[in-house]
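Enquirer: Following is a predicted model, sequence given first.
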Amino acid sequence: MTPLQFSLKVLLVLTLVLLNGFFVAAEFALVRIRETQLDTLVAKGHRRAKVARHIVANLNSFLSATQLGITMASLGLGWVGEPLFTALLSPLLVSLHVESEALRHSISFAVGFSALTFLHITAGELAPKWTAIQKPLPLSLWVAQPLKWFYLASFPFNWLLNHTAQWLLRQAGLGPVSAAGRAHSEEELRLLLTTAQQHAGASTLGRDVVLNALDLRRRVAREVMRPRQEIVALDTAGSMTACMEVAERSRYSRFPLCEGGDLDKTLGVVHIKDLYPMRLKARSGADLLPVARKLIYVPETARLEKLLQLFLERKLHLAIVVDEYGGTMGMVTLENI
């Protein structure tokens, strides 16, 4: 082997290791990246993020491309590396008086195999894998376009690999992994939030708020409402002095305004910041009607998830909970939810 051939083979070995590392990094980065991270960049017009988003949306196909690249690079590394180490070690073994050609070849193969395996695992597998796990977003953006080119260039073979793998899965009674399969279940989310609170120093309150949010779709207004007997309301028939005393004694910020004090005849909601300016103008609770805000009525079985959405859409903070006959059962606020 001439010096030029030796140098070219060394360069080819290093190139194959780097290619293997590229495909390993691409595989782990694209599996680990969150779609929401890419969506934010796509909304800003980031071109590479659009390519990466397309890859994540068709993950199964592109993962087969990374596996093809890893396999080709690994096989090529063995094919090029073994003769290289044989040519490198044979003169040394001859000088050490190893006369048997078969023994020289066995020693060269063992040393070459060990060295290539070490190089392949460290530089071609572990280092890119750990980098991708720690920095999935920048690596996903970096590998997206080259991986797309490789996928298009090897499309026929990738198509064959995908359909063959899917056929094998069907024979085993399994199906291909869908995007839904990558989503976390509610139990997993609870575990992740608890773990994050323990290791990242997140506040217990913040964790509880998020955990409670997961219960919204299962809970109803009846479970969190303030019962009828605990509602503090303003009476249209009462004097303004009496209304002010009720507000100051309760220390609430919003009060249902009821006709004749009847909770089944609620006319609106009076906010404390509207009540105080009226204390010198109004003589009775009836005079508070102009500043009373809109009120909504919801059934006791209303889902908290829908109720929260309604509050946010209409910019409301309070609703009256009614039974099947329209009678007031209680009151639910944004704070209760």
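Expert: That came through, no problem.
Enquirer: drop to CA atoms for contacts and neighbour counts, all remaining ones
Expert: Noted.
Enquirer: Give me the contact list for stretch 146-155.
Expert: 26, 51, 55, 62, 65-66, 158 (Cα atoms under 8 Å, 6 or more residues apart in numbering).
Enquirer: buried set for that stretch?
Expert: 147-148, 151 (16 or more other Cα atoms under 10 Å).
Enquirer: If you drop the residues flanking it in sequence, what lies closest to residue 317?
Expert: Nearest-residue entry for residue 317: residue 334, 5.0 Å, with adjacent residues in sequence omitted and distances by Cα to Cα, 6 or more residues apart in numbering.
Enquirer: before we go on, here's another structure to hold up against the first:
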Amino acid sequence: MLIALSGCFSGSETALMMLNRYRLRHLARSGHQGARRAERLLQRPDRLIGLILLGNNFVNILASAVATLIALRLGGEGAIAASTGLLTLAILIFAEVTPKTLAALRPERLAFPAAFVLAPLLRFCYPLVWIINCITNTLLRLLGAHPEDAGNTNLSREDLRVVVNEAGAMIPHRHQKMLLNILDLEKVEVDDIMVPRSEIVGIDLDDSWSEILEQIAGSQYTRMPVYQGSFDAVQGLLHVRQVLSSMLRSTLTREELSANLSEPYFIPEGTPLPVQLLNFQAKRRRIGLVVDEYGEILGLITLEDILEEIVGEFTTDPAAAIQDVYPQPDGSFLVDGSASVRELNRLLKWNMPTSGPKTLNGLILEHLEAIPEPGTSLLLDDYPVTIIQTERHKVKTARIQPRRRRRRRMQPTE
């Protein structure tokens, strides 16, 4: 009977400590009585462990005393050694290994019934448990541990990543990827995903009226920035649909075009994407211009750009998702120098460095510290890169080979 009680204490300890705290919290909030009692016990694990070990050690010592008395009566002092060995083997098998292994495999089936017994037992033995905890907690504080903080089980971003990755079939792979992208969103700034200033498609009011009408009619965008001469002199943002009816009637004028412009929305460089997403929502905006500390426009970012960081590109062909990437028969890629390094990494499953320059051209120039000539080859983080074409002071086209595998050095053998 004492060995059975010892097994109950050992199994309940392992089962309660093996419980998934977040599933336990969900069951408790759903009204599960056993989960509620177990959650209350685990709020102060020092008291729970003190109670279980108090009971476990008590029954084990009592079992040892009883076994010694039985051995003396049956075989005298010579049988004490045999009884000690047999009792140790019995406790190890029936009171430790078997119940703890069973509890580790099925913690909920053992922990919830045990909670109904341990809760009143803790109230009954509380004075003794309190004395034990006072001594042990004092020793723990001297070692820098605080038992009061044991109930704090908040997950960090890295912990959440592990939970999502290990969800398996419980969460579809597509949803897992979206959740991981949300967790990584805090690390990305507007500078990383903006359309560079040199690639922004806008309307210059200094152009001829026929060129402006032709640009509006052939535009693939619903919103376009409008500027006067230089892009730094932005006049506003034009919603193309607001002037389509006038264009169809051939009554659109410069004055009407200017009257339909909305105030430009400026975004400071370095703004994290989660912050900008909330700003877009609060200001009811879908497009903004990124400016530096001097007020000069660096690029353009849209709400769709941020959403694509979460759900992925709105295309099924990774290579087609970047217009500046052209796969070659030999497995290499011809890449425009203005291509975003982050987009290359994400869509082509590469791992080029992203802590510095944002474009392939900037990465090459930083690595070489000079403007390269066509035919120049270099190794960017184990990716062989060959300069195909340059234009003025930048790399226009480069060929990138698949990443080389680092060879291990063979140790000489005798």
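Expert: Received it, and whenever you're ready, just let me know what you need. The shown structure was predicted, so the numbers you read here are calculated from the model rather than taken from an experiment.
Enquirer: Please state their TM-score.
Expert: Once the chains are laid over each other, their TM-score by TM-score structural alignment, normalised by the length of structure 1 reads 0.65; 299 aligned residues with a Cα RMSD of 4.6 Å.
Enquirer: list the contacts for residue 300 of structure 1?
Expert: Contacts of residue 300 of structure 1 (Cα under 8 Å, 6+ apart): 220-222, 321-323, 329.
Enquirer: Please repeat the previous calculation with a cut-off of 6 Å.
Expert: 221-222, 321 (Cα atoms under 6 Å, 6 or more residues apart in numbering).
Enquirer: I'd say residue 228 of structure 2 and residue 205 touch.
Expert: Yes. Assessed by Cα atoms under 6 Å, residue 228 of structure 2 is found in contact with residue 205 at 5.2 Å.
Enquirer: So which of the two has more stuff around it?
Expert: More crowded of residue 228 of structure 2 and residue 205, by other Cα atoms under 10 Å: residue 205, with 18 against 14.
Enquirer: and residue 301 of structure 2, what pairs with it in structure 1?
Expert: In structure 1, the residue matched to residue 301 of structure 2 (TM-score structural alignment) is residue 332.
Enquirer: and that match, that's in a strand?
Expert: Yes. Assigned with DSSP: H, G, I helix; E, B strand; the rest coil, residue 332 of structure 1 falls within a strand.
Enquirer: That one contacts residue 225, correct?
Expert: Yes. At 4.5 Å, residue 332 of structure 1 counts as touching residue 225 under the criterion of Cα under 6 Å.
Enquirer: Tell me which of those two has more neighbours.
Expert: residue 332 (25 against 20).
Enquirer: That one and residue 218 of structure 1: what is the separation?
Expert: 16 Å (Cα to Cα, to the nearest Å).
Enquirer: And the buried residues of stretch 146-155 of structure 1, which is closest to residue 292 of structure 1?
Expert: Nearest to residue 292 of structure 1 among the buried residues of stretch 146-155 of structure 1, counting by Cα to Cα, is residue 148 at 60.8 Å.
Enquirer: what about residue 184 of structure 2, neighbour count?
Expert: 15.
Enquirer: elements contacting whichever helix or strand it is part of?
Expert: Per DSSP states H and E, residue 184 of structure 2 falls inside helix 173-184. For helix 173-184 of structure 2, the elements it packs on are helix 303-311, judged by 3 or more Cα pairs under 6 Å, 6 or more residues apart in numbering; DSSP states H and E.
Enquirer: same thing but 8 Å
Expert: helix 157-165, helix 303-311 (3 or more Cα pairs under 8 Å, 6 or more residues apart in numbering; DSSP states H and E).
Enquirer: so which of the ones you listed gets nearest residue 246 of structure 2?
Expert: Of all those, helix 303-311 comes closest under Cα to Cα, at 27.7 Å.
Enquirer: Which residue range of structure 1 does the helix or strand just after that closest one align onto?
Expert: Heading C-terminal from helix 303-311 of structure 2, the first helix or strand you meet, by DSSP H and E, is helix 318-321. Alignment of helix 318-321 of structure 2 against structure 1: no match, by TM-score structural alignment.
Enquirer: And for stretch 367-379 of structure 2?
Expert: So stretch 367-379 of structure 2 sits over no part of structure 1, by TM-score structural alignment.
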